[in-house]
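Undergrad: here are the coordinates; sequence isn't available:
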């Protein structure tokens, strides 16, 4: 099973592991792009980041972290929120990006969603 139930997503974040969700295509004026949202534990809380990158992947290249950013100034993504708790971070991501509660995956797995 690829998707994390809420308790597993919360558990991953509490153990310091990130979660992410592939959001699909993004309209970019000059080149095709995709977006995904990630949540990571940090000293200051749980950080919600939106990533928008060029769609340069394919069947043999799906490591989204290696895709070049659509905006060179957002090399590491756009920080959307920092929360004190895991569920609050998921709620912020869902409210701000359209992410869906039952489609979170462990960090590094959103590339599989991209391939699908």
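TA: In hand now; what should we look at? What you see is a predicted model, and the numbers here were worked out from it, not measured in a lab.
Undergrad: From here on, just use CA atoms for contacts and neighbour counts.
TA: Fine.
Undergrad: First-to-last residue distance for stretch 24-43?
TA: End-to-end distance of stretch 24-43 (Cα to Cα, to the nearest Å): 30 Å.
Undergrad: got another, please set it beside the one above:
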């Protein structure tokens, strides 16, 4: 089971571990990109970090953190969009501002598996493919 129940998401964050979520495609037909969001424990509580990168991966190369920014100087790559004290608030902000879904959070480093599924599905216009 890849996706975490909310209690496991909150537990991971309480232990100082990041959670993340692959959000799907970004950009346009000429410049393909992908987005993902992280909730990261930090000194002030929790940061919500949005990444938008070029979609340069494949089934064999799916480590999202290795992808370059979507465009040179792209402000969305690794941009902290919020910093809050409570983990539940960070999740709510991520969901409200990025389109993240409550039941699709994974442990840090696992969004690459969701990206691999995205590639296998033919890079659909919406992700998850059944959430049109």
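TA: Sure, I can see it. Here the structure is a predicted model, which means the values were calculated and not measured.
Undergrad: Which residue lies nearest the spatial centre of structure 1?
TA: residue 37 (2.4 Å; Cα atoms, centre = their mean).
Undergrad: ok, now which ones touch that one?
TA: 20, 21, 22, 23, 48, 49, 50, 51, 93, 97, 99 (Cα atoms under 8 Å, 6 or more residues apart in numbering).
Undergrad: swap the cut-off to 6 Å and go again
TA: Neighbouring residues of residue 37 of structure 1 by Cα atoms under 6 Å, 6 or more residues apart in numbering: 20, 21, 49, 50, 51.
Undergrad: Please, which helix or strand holds it?
TA: Residue 37 of structure 1 belongs to strand 33-42 when elements are defined using DSSP states H and E.
Undergrad: And the next helix or strand past that strand?
TA: Tracing the chain C-terminally past strand 33-42 of structure 1 and defining elements by DSSP H and E, one meets strand 45-54 next.
Undergrad: That next one corresponds to what range in structure 2?
TA: Counting by TM-score structural alignment, strand 45-54 of structure 1 falls onto residues 45-54 of structure 2.
Undergrad: Name the SS class of the closest residue to residue 49 of structure 2 other than its chain neighbours, please.
TA: Of all residues not flanking residue 49 of structure 2 in the chain, residue 80 sits nearest, at 4.2 Å (Cα to Cα, 6 or more residues apart in numbering). What DSSP: H, G, I helix; E, B strand; the rest coil gives for residue 80 of structure 2 is strand.
Undergrad: any idea where the strands of structure 2 begin and end?
TA: Ranges of strands in structure 2, per DSSP state E, are 19-27, 32-42, 45-54, 79-84, 106-107.
Undergrad: Adding distance to residue 2 of structure 2, write these out as CSV.
TA: Formatted as CSV, the strands of structure 2 follow (distance: least, Cα to Cα, whole Å):
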stretch, distance to residue 2 of structure 2
strand 19-27, 11
strand 32-42, 16
strand 45-54, 21
strand 79-84, 25
strand 106-107, 6
